[in-house]
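1. Take this sequence and fold it.
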Amino acid sequence: MGDASVHPTAGNAPAWAPLFAAWLVAATSTLGALYFGEVVELPICVLCWYQRIFMFPLALILPFGLFPPDRRIIRSALALAVPGALVAGYHLLLASGVIPKPLRPCEQGIPCSETVIQWFGFLTIPLLSAVAFSTIIALLVTAHRRSST
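-> Just a heads-up that it's a prediction; the model follows:
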């Protein structure tokens, strides 16, 4: 009668843990971005804004998929996480100098290729964003597979 993906069953109970972990990553990323932008007042480049556009809604919609694990929310979250990961990957290549100068989209204002923060000699904000989006995608795919069994 109803959609089986909405009702809690023994088959989708294991999907809760990766979905919750994906929400934790998204919430931590959102709080970190807000902290660096609003408290530390770091300048925000254009690609960082695009990544925020994809990350912030994840922190808001993922909790709705937890009780019970909902495959529709997982698919919607993947629709945000995948393009966010692509933008983050492009930003990472741009910041590491792999992308040549003529292909750089944001040279006016705050350049996206500029490294503002670097911890341990390699950990940058574009790398953190790429890792966060990749982790969220892996967790969402895991949750989706677990909820379908």
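2. Could you use CA atoms for every contact and neighbour count after this?
-> Will do.
3. Find the nearest non-adjacent residue to L24, please.
-> Nearest residue to L24, sequence neighbours excluded (C-alpha to C-alpha, 6 or more residues apart in numbering): A59, at 7.9 Å.
4. and this one, so I can compare the two:
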Amino acid sequence: MTNINWQITGIFFTIITLFGITVIIFLLYQIFLNKFLKGKFKIKKDNAILYSFLIALTGLLGSLFFSEIAKYDPCNLCWYQRIFMYPLVIIFFIAYKNKYSKIFRYTIPLTIIGGTIAIFQYLLQMAPSIFSNSTLCSTGSCSQFFIIEMGFITIPFMSLIAFIGITLISFISLKKNK
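-> Model prediction:
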């Protein structure tokens, strides 16, 4: 791929991330101001599982693109985030096929732990002086910027947006069961 193609790929993932931020703002509005919406914006269980599956699948394909095609060497924290993202693809796929709507109580721990790791790595990138003695990474560099778009969108930030999106969809879906 040429340098222009890499730039287009970076812009593509940036647009997906910005869309994710917009969806997260909407979901937060849905969670905290639902009493004012009077049920006008509802996410059906099947759709919630499908949306979560698509977010997790995008995270999986994006991480594989960056490591296998772009040849970015994933650090330890990237691998830990993958450990919590990759199973979500399989879990949500099976839940969607079997119409198992109670899956969210099992996926929330994965998304919260994965999101916490993403926050830590993002802080490591954006404020490296806080963690100057960190020896977490034996391969790759946990603080290295492979992508930095708009001054704040990095690969760990993209991961964080995915984890937050799935977590919020999960909480909305669980809230409907009560």
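5. re the thing from before, helix or strand: which one has the residue in structure 2 that the residue nearest to L24 of structure 1 lines up against?
-> In structure 2, the residue paired with A59 of structure 1 is V89, using TM-score structural alignment. Taking DSSP states H and E as the definition, one finds V89 of structure 2 inside helix 76-98.
6. List the buried residues in the following helix or strand past that helix.
-> Later in the chain than helix 76-98 of structure 2, the nearest helix or strand by DSSP H and E is helix 104-126. Judged by neighbour count using 16 or more other C-alpha atoms under 10 Å, the buried positions of helix 104-126 of structure 2 are 104, 107-108, 110-126.
7. so where is helix 104-126 of structure 2 in structure 1?
-> Taking TM-score structural alignment as the measure, structure 1 aligns residues 74-96 with helix 104-126 of structure 2.
8. rewinding a little: what distance do you get for the match of A59 of structure 1 to L28 of structure 2?
-> 23 Å (C-alpha to C-alpha, to the nearest Å).
9. swap in A56 of structure 2?
-> Computed with C-alpha to C-alpha, the distance linking A56 of structure 2 and L28 of structure 2 is 19 Å.
10. Repeat that for G151 of structure 2.
-> Applying C-alpha to C-alpha to G151 of structure 2 and L28 of structure 2 gives a distance of 24 Å.
11. Please compare the two by neighbour count and tell me which comes out ahead.
-> Set G151 of structure 2 next to L28 and count neighbours by other C-alpha atoms under 10 Å: L28 wins out with 15 against 8.
12. which one in structure 1 is aligned with the more buried one?
-> Aligned partner of L28 of structure 2 by TM-score structural alignment: none.
13. Remind me which helix or strand L28 of structure 2 belongs to.
-> In this assignment (DSSP H and E), L28 of structure 2 forms part of helix 3-32.
14. and that helix, which residues are buried?
-> G10, F13, T14, I16, T17, G20, I21, I24, L27, Q30.
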